[in-house]
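Asker: pasting a predicted model and its sequence here:
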Amino acid sequence: MAARAAVVGARSLEPLDFGSTADIIKLIPKDLFAELCERIIQHLHCQIPGVNTVELCQRFQTAGVEMNVADLAKIINVVSFLFGTAAKNNLSAEELSTGLGNALSMLPKHAVQVIRHIWNEQGKSIIMSEDARNMATVGQIIDIQWKLGMAVSSDSCRSLKYPYVTMMLKVAEPSGQIMSKSFEMTIPQFQDFFRHFKEMAAVLETV
C-alpha cells in the first residue's frame, strides 16, 4: 500500500512545486503550521467547507509571518495533497512517511513532525468514501450575496441608466481553499438565473 502511495505522489508532485513551497513553509512557526494542518484535516473530514485563505493569511501576518494569499494557497495545496493521498490509501503515519518520503524530505523538519503527528492523531477519522471523492472534484458554493446597481455611463455611451445585479459567491474549491468570485448580470439574466434556482429547488424537494 505504501509503495502505491509513492507512485501516486511521484506523478503529482511536479504541478504542486514542492521545492518553492517548502521554502515558504520554513517561514511559518510550528504552532501556526499545526493550526493550518488542523484546518485542512477539518476540511477533509467535512467539518468545514474549506480553508479561508484570506482570513488565515491575515492571522499569519498579525503573528509577524511574511505571507501572501498566493503563497498560502500553495501550502494548502501541498498539505491537502499529502493528507488526501494518505486518506485515499488508508496510510498510517509510518506508511505516510515511507510512501511519500520523497515529498516529505523536501519539507522542513518541523513541518514533517507536525504532519506526522496530526495524521497519527486524526488520520483514522477521515473516511474517503466514493461520494466524498466525487464531491471533492468540484467546488461547493457556501454563500451567495447580491446587490442591485445602476450603470450610469461607459466609454461608448454617456448615459446608460440601466439596472444590473452583482452576484458575489463564496466557493470552497476542491483544494480546500475558500475563494470569493463575483459577476454582473442584467435584470433579464438575473430573472432567468433565479428561475433556474427555483426549478432546482423544486426538483430537490421531490428527492
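Answerer: Good, I have the coordinates.
Asker: contacts, neighbours, all on C-alpha from now
Answerer: Noted.
Asker: stretch 178-193: which residues count as buried?
Answerer: Of all the residues in stretch 178-193, those buried under the rule 16 or more other Cα atoms under 10 Å are 178, 179, 184, 190.
Asker: would you turn these into JSON lines with distance to residue 148?
Answerer: Shown next, in JSON lines, are the buried residues of stretch 178-193 (distance: Cα to Cα, whole Å):
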{"residue": "178", "distance to residue 148": "24"}
{"residue": "179", "distance to residue 148": "22"}
{"residue": "184", "distance to residue 148": "10"}
{"residue": "190", "distance to residue 148": "11"}
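Asker: residue 115 belongs to a helix?
Answerer: Yes. Residue 115: assigned to a helix according to DSSP: H, G, I helix; E, B strand; the rest coil.
Asker: separation between residue 97 and residue 176?
Answerer: Residue 97 is 22 Å from residue 176, where distance means Cα to Cα, to the nearest Å.
Asker: and the two? which has more neighbours close in?
Answerer: A direct count of neighbours by other Cα atoms under 10 Å for residue 97 and residue 176 places residue 176 higher, at 26 against 20.
Asker: ok, which stretches of this structure are helices?
Answerer: Under the criterion DSSP state H, helices of the chain are mapped to 2-16, 18-25, 30-44, 53-62, 69-88, 93-99, 101-105, 109-122, 130-135, 187-205.
Asker: ok, now which ones touch residue 28?
Answerer: Contact analysis of residue 28 by Cα atoms under 8 Å, 6 or more residues apart in numbering lists residue 65.
Asker: repeat for the one 10 residues further on
Answerer: Residues in contact with residue 38, defined by Cα under 8 Å, 6+ apart, are residue 118.
Asker: next, the one to line up against it:
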Amino acid sequence: MAGLESQLAAGFENSIESINKLPQDLFAEVCQQIMLYLQCKTPGVNTLELAERLQNAGVELDVEANSRWFHAISLIFSRAAAQSGVSAEDLVVKLADSSSKWSKQALQVIRHVWNEQGKLIVTTEDAKHMLTVGQLVDLQWKLGLVVSSDSCRSLNYPYVTMVLKVADPSGEVIRRSFEMTVPQFQNFSKQFRELAAVLEMV
C-alpha cells in the first residue's frame, strides 16, 4: 500500500511540473473549460485539440502527461466542491502545502477560477443522481469501398467508417473509430431511430 501511495504522490508531482510548463492564459482557459464541465454546462474538454494548441505554443508534453495534469485539475476542483464552502484562499493554501512545486502563476490561476466559478459546481449530492458514463459529443460516418487487400480475395465491397467523440466522466473528450459492413450500419441506424423514438416519449 505504501508503494501505491508513493506512486500516486510521484504522479501528482509530475502533473504539477507539467502544469508549470503551460502558458498561463492557456492554463486559465482549460481551467475555465473544466469548470464548465463540472457545472454540467458542456459535455467535456477536447484534450486532442488542447494537445495541438500546447504543441503550437511550444510546450512539449506527451499525451499521457497532458491527460495526467488535466485529471489532476479536475480532481482538485471536484474535491474542493465536495468540501462545500472552501474559499479560494483556503484551496490555494492547501495546494501549496501539498507540494512546493506549484508555481505562483498556476496557483493564481486556480485561485481566480475557483473564486469566480467554484460555487457553481454541481454538488456531490446532485452528482449521485447523474450517470457516470461517457456522453456522445459527435458522431460522423463515411462510406468507403475496399479496392485492394493482401489477405482478402473478394474485393470491391462497401464499408462504413464510424468516428465517435465521447466525453468520459472526467470530462476528457476521446475519439473512437470503427468499421462496419453496410448491413451492420443499417442495423445500427435502425436501432438509433428506435432509441430516438423512445426518448421522444420520455
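Answerer: Perfect, I can see it now. The structure displayed is predicted, hence computed values, not measured ones.
Asker: out of the buried residues of stretch 178-193 of structure 1, which are inside strands?
Answerer: Here DSSP state E is the test, and the buried residues of stretch 178-193 of structure 1 give 178, 179, 184 as lying in strands.
Asker: so the first one sits right up against residue 48, yeah?
Answerer: What that stands for is residue 178 of structure 1. No. Residue 178 of structure 1 is beyond contact range of residue 48, at 10.3 Å (criterion: Cα atoms under 8 Å).
Asker: hang on, the earlier thing: for the buried residues of stretch 178-193 of structure 1, which one is nearest residue 116 of structure 1?
Answerer: Proximity of those to residue 116 of structure 1 (Cα to Cα) peaks at residue 178, which lies at 24.9 Å.
Asker: need the counterpart of that closest one in structure 2.
Answerer: Under the alignment (TM-score structural alignment), residue 178 of structure 1 pairs with residue 173 in structure 2.
Asker: now its match. Nearest residue, chain neighbours left out?
Answerer: residue 167 (4.1 Å; Cα to Cα, 6 or more residues apart in numbering).
Asker: give me the number of neighbouring residues for that neighbour.
Answerer: Count around residue 167 of structure 2 with other Cα under 10 Å applied: 24.
Asker: distance of the alignment partner in structure 1 of residue 189 of structure 2 relative to residue 83 of structure 1?
Answerer: Correspondence of residue 189 of structure 2 to structure 1, assessed by TM-score structural alignment: residue 194. The spacing between residue 194 of structure 1 and residue 83 of structure 1, counted by Cα to Cα, is 38 Å.
Asker: looking at these two, which is more packed in?
Answerer: The residue with more neighbours, out of residue 194 of structure 1 and residue 83, is residue 83; 23 against 12, by other Cα under 10 Å.
Asker: shouldn't that one be in contact with residue 119?
Answerer: Yes. Between residue 83 of structure 1 and residue 119 there is a contact under Cα under 8 Å: 7.5 Å.
Asker: residue contacts, residue 135 of structure 2?
Answerer: Shown in contact with residue 135 of structure 2 (Cα under 8 Å, 6+ apart): 43, 166, 167, 168, 169.
Asker: counterpart of it in structure 1?
Answerer: Using TM-score structural alignment, residue 135 of structure 2 pairs with residue 140 in structure 1.
Asker: could you find the closest non-adjacent residue to residue 163 of structure 2?
Answerer: Distances taken as Cα to Cα, 6+ apart place residue 177 nearest to residue 163 of structure 2, at 4.3 Å, with adjacent residues excluded.
Asker: nearest to residue 87 of structure 2 among the contacts of residue 135 of structure 2?
Answerer: Set against residue 87 of structure 2, the nearest of these by Cα to Cα is residue 169 (25.3 Å).
Asker: so where is stretch 102-121 of structure 2 in structure 1?
Answerer: Under the criterion TM-score structural alignment, stretch 102-121 of structure 2 matches residues 107-126.
Asker: buried residues in the matching stretch, which are they?
Answerer: Those would be 107, 110, 111, 114, 115, 116, 118, 119, 123, 126, for stretch 107-126 of structure 1 by 16+ other Cα under 10 Å.
Asker: looking at it, the third one is touching residue 27, isn't it?
Answerer: No. Using Cα under 8 Å as the test, residue 111 of structure 1 is too far from residue 27 to be in contact (10.6 Å).
Asker: still on that earlier bit, the residue nearest to residue 173 of structure 2: what's it in contact with?
Answerer: 43, 44, 45, 134, 135, 136, 137, 173, 174.
Asker: got those as a markdown table, with distance to residue 194 of structure 2 columns?
Answerer: Formatted as a markdown table, those follow (distance: Cα to Cα, whole Å):
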| residue | distance to residue 194 of structure 2 |
| --- | --- |
| 43 | 24 |
| 44 | 26 |
| 45 | 29 |
| 134 | 20 |
| 135 | 19 |
| 136 | 17 |
| 137 | 20 |
| 173 | 26 |
| 174 | 26 |
